[in-house]
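Novice: Provided below for reference: sequence and predicted model.
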Amino acid sequence: MLNIQSNEIKTHFSSILRQVENGQDFLITKHKKVIAKLTPFSNDNQKISAKQAVAEMKTLKSLNIKLDKINQYKTTGRR
C-alpha cells in the first residue's frame, strides 16, 4: 500500500488511477494524517452474498415451512 498526499492526487490522477486498476492500494494523506483509502473495485462481496443467499435458501427449504406461514410472518413483520 502506497501513501500519497492529497495535493498530489490532482497532478498525478491518471497515473494513480492506472495503478489502482492494476491492483495497487493507496492511502491518501493530508498533513501527515490518513484521510482516505483508494482501492480497486471488487465484486467479491456480491459473489459471497449470492453464495450465502443460496446456502440460506437451502437451509430454509429443509425446514419445510409452508408459503402460508411465510406470508403470515411477512404480514406480522409489517405491523
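Specialist: Done, it's in. From a predicted model like this one, the values you see are computed outputs, not experimental measurements.

Novice: when you work out contacts or count neighbours from here on, use the C-alpha atoms and nothing else.
Specialist: Noted.

Novice: mind listing the helices for the protein?
Specialist: 6-9, 13-21, 44-62, 67-77 (DSSP state H).

Novice: and these as CSV, adding distance to Lys37 and mean neighbour count?
Specialist: Listed next are the helices of the chain as CSV, based on distance: least, CA to CA, whole Å; neighbours: other CA atoms under 10 Å:
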stretch, distance to Lys37, mean neighbour count
helix 6-9, 11, 14
helix 13-21, 11, 14
helix 44-62, 18, 11
helix 67-77, 39, 10
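
Novice: presented hereafter is structure B, for comparison with structure A:
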Amino acid sequence: MITVGAFEAKTHLSSLLERVAQGEEIIITRHGKPLARLVPVNVADRSRIDSAIAKLKVLRKNCTLDGISWQTLRDEGRR
C-alpha cells in the first residue's frame, strides 16, 4: 500500500489507476490526513464482511426451531 497526496494523485491519476488495476491499494491524503482509498473493484471491503458476519451470528442466537430438528425441516423442504 502506498500513500500519495491529493495533488500528486490528480497529477498522476492514470498511472495510479494502473497500479490499482494490478492489485495495489493507494491511500490519498490531504495535508497528511487520509482522505480516500483506491482499491481494485474485485477486492472486498473486509470491514463490511466482518460486520455482516457479526450480524448473522446475533440473528442466529435469537432464532430457535421450537423443538423441531433441522433434519426434519430439511426433509420437509425436499418434498
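Specialist: Good, I have the coordinates. Everything quoted here is computed from the prediction, not taken from an experiment.

Novice: the helices of the first structure: which one's closest to Ile28 of the first structure?
Specialist: helix 6-9 (5.8 Å; CA to CA).

Novice: before we move on, back to that, wait, which of the helices of the first structure is closest to Leu38 of the first structure?
Specialist: Evaluated over the helices of the first structure, closeness to Leu38 of the first structure peaks at helix 13-21, with 7.6 Å, by CA to CA.

Novice: helices or strands up against that closest one?
Specialist: Helix 13-21 of the first structure sits against no helix or strand, with contacts defined as 3 or more CA pairs under 8 Å, 6 or more residues apart in numbering; DSSP states H and E.

Novice: quick check: Leu73 of the second structure vs Val58 of the second structure, distance?
Specialist: Per CA to CA, to the nearest Å, Leu73 of the second structure is found 22 Å from Val58 of the second structure.

Novice: how close does the most centrally placed residue in the first structure get to Ile9 of the first structure?
Specialist: With distances taken as CA atoms, centre = their mean, Asn45 lies nearest the centre of the first structure, 5.2 Å away. Distance from Asn45 of the first structure to Ile9 of the first structure, counting by CA to CA: 28 Å.

Novice: cool, and Pro40 of the first structure?
Specialist: Taken as CA to CA, the span from Pro40 of the first structure to Ile9 of the first structure is 16 Å.

Novice: other SSEs contacting the lengthiest helix in the second structure?
Specialist: Ranked by number of residues, the top helix in the second structure under DSSP H is helix 46-61. The helices and strands touching helix 46-61 of the second structure, judged by 3+ CA pairs under 8 Å, 6+ apart, number zero.

Novice: distance from the chain centre to it, please.
Specialist: Centroid displacement of helix 46-61 of the second structure relative to its chain, using CA atoms, centre = their mean, to the nearest Å, is 12 Å.
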